[in-house]
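**Student:** return atomic coordinates for the entry below.
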Amino acid sequence: MEGRGGSRRESRARPSAAVLFRGPVEPVIFIANFALVLQGPVTTQYLWHRFSTDLGFNGTRTKESCNNHSVDPTMREVETLTSHWTMYMNLGGFLVGLFTSTLLGAWSDCVGRRPLLVLASLSLLLQVIVSIFVVQLDLHVGFFVLGRILCALLGDFSGLLAAGFASVADVSTSQSRTFRMAVMEACIGVAGMLASLLGGHWLRAQGYANPFWLALALLIVMTLYSAFCFGETVKEPTHTKLFTLRHHRSIFQLYVTPALGKSRKHLALYSLAVFTVITVHFGAQDIMTIYELSAPLCWDSKLIGYGSAAYNLQYLTSLLGLRLLQCCLADTWVAEIGLAFNILGMVVFAFATITPLMFTGYGFLFLSLVITPVIRAKLSKLVSKSEQGALFSAVSCVNNTAMLMASGIFNSLYPATLSFMKGFPFLLGAGLLFIPAILIGVLEKVHPHDEFQQFPDHSDLPSPEATGAK
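**Tutor:** Below you'll find the predicted structure:
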């Protein structure tokens, strides 16, 4: 690993910073996602409200008035503007995140996970402060885009995930890693479910501003926990520069440096699989609120909160399902079952015109999120301990690229297909999910055990990767 062994002159081991207690990383991920999900639907509905006001559209959220205006061109324009500005926010953040996510994860292999957690926590704090100013002062909605860009510069949620999953890989065994990854994702889901329920009711009662203030308070607590309570999982943190191309090269070397068997080929193909899954998940999630706000569903903020809670409940049901299915099935086939239910859910969404059918679609997603922890665990087993931060930095890059593609494709496709089939983007998502299903099955069939190769920890000795990174 860079900064160790052969680089003793450039980086020296430093003692870990004092902490109040050695807490796990899961509370950080839980609080961060709670704050983000609390803001997400509120931001979309705020955009809808602003554009409705600017265009003189009476966007009353009763079903009768919504259906009466279902063919109103002004309502169609509100939908299009909301979708496009959501895309602009995502594009601004993800384009910047493509650079920072590849830099920070590999950096954490040297300096430890705590500095990255603190930096990413501060980035989320900065974003919510900008959002508060926009809502409180009625600033131009373009400032939402500025907030996303500033957040991405300092790490964003992808930085938290890179540090979080890497810290889990640092302390887990190969046998327990898949479940530990699923626990992390369950923290994301439970937080999202609770935030969705709270956000819908709160928005109806007190308007747009207060959810952002709660998010601000939670993110302050999270930043303090990251700085003073998180137990560092890198055994010997070392000083190293942040802005250096060596961190980016360490990501590149993951995919090109020769290794045992065909593990690097597996690394690339599993990365493609997770790329496709995340593209569909985030693309569907991006348009879900607009899909539910408009005719024929015409949901209000309360129903949107219930729907978002049902969507996030899949994290918890997937964790329980994974635990049960692992008793009788290999991880690969658990992931295939999850993909099958995900495809069914997307098809139901595509044709949902009534509320019960939408919740049926949410029900089919109860196992859909067993896929990503399985793939993350398989990826983690393909690299050595000293490469975990670089790996999850690469996964964050894949994640950001997928979210960028999802935002561009789904937010552009949704308004373009309103005239002939409103649910077409969900059908597209269902079709795309056949790609990871085929890849995972083929990889298991051809080399079912390569991903479980164990790598010695060469943290105290110069490795070919470290030598090439100098």
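**Student:** from now on I want contacts and neighbour counts done on CA atoms only, so please keep to that.
**Tutor:** Fine.
**Student:** what's the neighbour count on L224?
**Tutor:** 15 (other CA atoms under 10 Å).
**Student:** the stretch 251-400 of the chain: helices as residue ranges?
**Tutor:** 263-293, 301-325, 331-350, 355-364, 371-380, 388-416 (DSSP state H, counting those that start in this stretch).
**Student:** dump those helices to TSV, plus mean neighbour count and distance to V28.
**Tutor:** Formatted as TSV, those follow (neighbours: other CA atoms under 10 Å; distance: least, CA to CA, whole Å):
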stretch	mean neighbour count	distance to V28
helix 263-293	21	21
helix 301-325	22	17
helix 331-350	22	26
helix 355-364	18	27
helix 371-380	24	18
helix 388-416	24	17
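**Student:** would you agree P296 is in contact with T355?
**Tutor:** No: with contact defined as CA atoms under 8 Å, P296 does not reach T355; the gap is 9.4 Å.
**Student:** redo the helices of the stretch 251-400 of the chain as TSV? Include distance to P27.
**Tutor:** Formatted as TSV, the entries for those read as follows, by distance: least, CA to CA, whole Å:
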stretch	distance to P27
helix 263-293	23
helix 301-325	16
helix 331-350	26
helix 355-364	26
helix 371-380	18
helix 388-416	19
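**Student:** let's compare: structure for the following, please.
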Amino acid sequence: MTYRVLSQLVPILPGLFLAWLGDMGWRKSLIALPLLGLMLSRLVVLFMLILDWPLKVLWVEVIITGLCGGTTVFWSGIMTLLSLCSTGQDRSKLLMRAELISGLSGVVGCLTAGHLYDFSSPTLRPGVVTLLLCFLLHASCILYVIFFLKVGALCDNKTLKKANDEATWDHPHKVSNIILLWVSVVLYNAVDSSTRNILVLFQLMEPLHWNVIQVGYGNASGFLITLSSFLSSVILSRWLSDSALITIGLLSNAAGMLPMAFATTTYMFVIARALTFFSLMPVPFICSLLSQQVHGSSYSKLLTSLQLSLKISSAGTNLLYAKIYKETFSWFPGLVLVLSSLISTLAIIPIRIYDSRLSVRCIYRVIEDEEADQPDLLLEKQEPSGCGVGELEPIQTGFWARGP
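**Tutor:** Predicted coordinates for the structure are as follows:
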């Protein structure tokens, strides 16, 4: 747990600096430098295994990763590029698609990692093959970013101007909307990341007693949630608003954590896990709504700051959950999962407040046609920030109505 907390706190200052570089035009730095840190850290651990270095070398590994930004800055860089090359109307789907690709690759990694880790020989220790593969994959990603990724082609001036125009709608609650969305995603992510860490202990120890291969399959089932969440978002987004999909995701997470806390067999755990099949929808949809509140030139700072705040909150809840789990393990090891269910339900409140402020989707203003001999009054529809730009046609309103 200390290792995880350190990995979440070290990237704060480097992340802010890289976010500033990204908004200054160095978009690739948000992706290339974190990948370089990850590659070097894997190399350090590889040498630790081969040369039998002491376990304290892992502190060097986590510091190298953090100083280069780590996965926090890497993922915010991905979201920044996707936000810049999309409009507000399709941004949530694009971010959800990125979550899907990440989840599917996680499924492959989890299914193979357990088997590759046990591969050894008289000259190779367990884990060496896994680290070699990680090093090669990170190196290939860096080469792709440097030589093949065309950031200028993704973020052309027309797309950036359109993204900026979407954020200029005059809305009286813009700042408070950002705060509401921020609070909701922080509450959700804090319990989600902390629960994932505790689930490893929950699976290895009583009452489940899983082995390493079973844990790999369990993690793979967790990543499969990205597939179910993506398909659900694609289908349901035809009729439901983004805030409604966020609420469904939060309810799914809460509904899955509660019965999981009382699971005593693998069969019961799998059933409870199935209830969380929509639980990964909130973060990409909230990130999409947040990006629509600011200009495109501030995406890096906003999304990186968001990711860093998520890491800081996760660090605090990781320590709290570890303490609670240690104190309650002997009589009720699933208490932290019950707590996660309650907090996930609590995160729905800011989303409901946000949605109630956007219940009136269209604001009309009267403009005068200067070309006509007699001024004609025309209605020009505007969208509140965060709703996207739609066509000039009647639309539904309300919490469950799909925005224009």
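**Student:** which one, of the helices of the stretch 251-400 of structure 1, ends up nearest to E232 of structure 1?
**Tutor:** helix 388-416 (13.2 Å; CA to CA).
**Student:** could you find the closest non-adjacent residue to the residue positioned nearest the centre of structure 2?
**Tutor:** With distances taken as CA atoms, centre = their mean, V283 lies nearest the centre of structure 2, 5.0 Å away. The shortest distance from V283 of structure 2 to any non-neighbouring residue, by CA to CA, 6 or more residues apart in numbering, is to V185 (6.3 Å).
**Student:** residues contacting the aligned residue in structure 1 for that neighbour?
**Tutor:** Superposed on structure 1 with TM-score structural alignment, V185 of structure 2 falls opposite V274. In this structure, V274 of structure 1 makes contact with 372, 375, 398-399, 436, judged by CA atoms under 8 Å, 6 or more residues apart in numbering.
**Student:** show me which of the residues you listed is closest to D286 of structure 1.
**Tutor:** Closest to D286 of structure 1, out of all of the contacts of V274 of structure 1 and judged by CA to CA, is N399, at 14.6 Å.
**Student:** which residue comes closest to the counterpart of that closest one in structure 2 once chain neighbours are left out?
**Tutor:** Mapped onto structure 2 by TM-score structural alignment, N399 of structure 1 lines up with L310. Leaving aside its sequence neighbours, L310 of structure 2 sits nearest to V186 (CA to CA, 6+ apart; 5.6 Å).
**Student:** now that neighbour: how far from Q293 of structure 2?
**Tutor:** 17 Å (CA to CA, to the nearest Å).
**Student:** relative to R114 of structure 1, which of the helices of the stretch 251-400 of structure 1 is closest?
**Tutor:** helix 388-416 (12.1 Å).
**Student:** I'd like the distance between M205 of structure 2 and T265 of structure 2.
**Tutor:** 12 Å.
**Student:** next: P333 of structure 2.
**Tutor:** Per CA to CA, P333 of structure 2 is found 14 Å from T265 of structure 2.
**Student:** more crowded one of the two?
**Tutor:** Neighbours were counted for P333 of structure 2 and for T265 using other CA under 10 Å; P333 has more, 21 against 13.
**Student:** chain neighbours aside, what residue packs nearest to the alignment partner in structure 1 of the more buried one?
**Tutor:** Aligning on TM-score structural alignment places P333 of structure 2 opposite K422 in structure 1. Leaving aside its chain neighbours, K422 of structure 1 sits nearest to Y414 (6.9 Å; criterion: CA to CA, 6+ apart).
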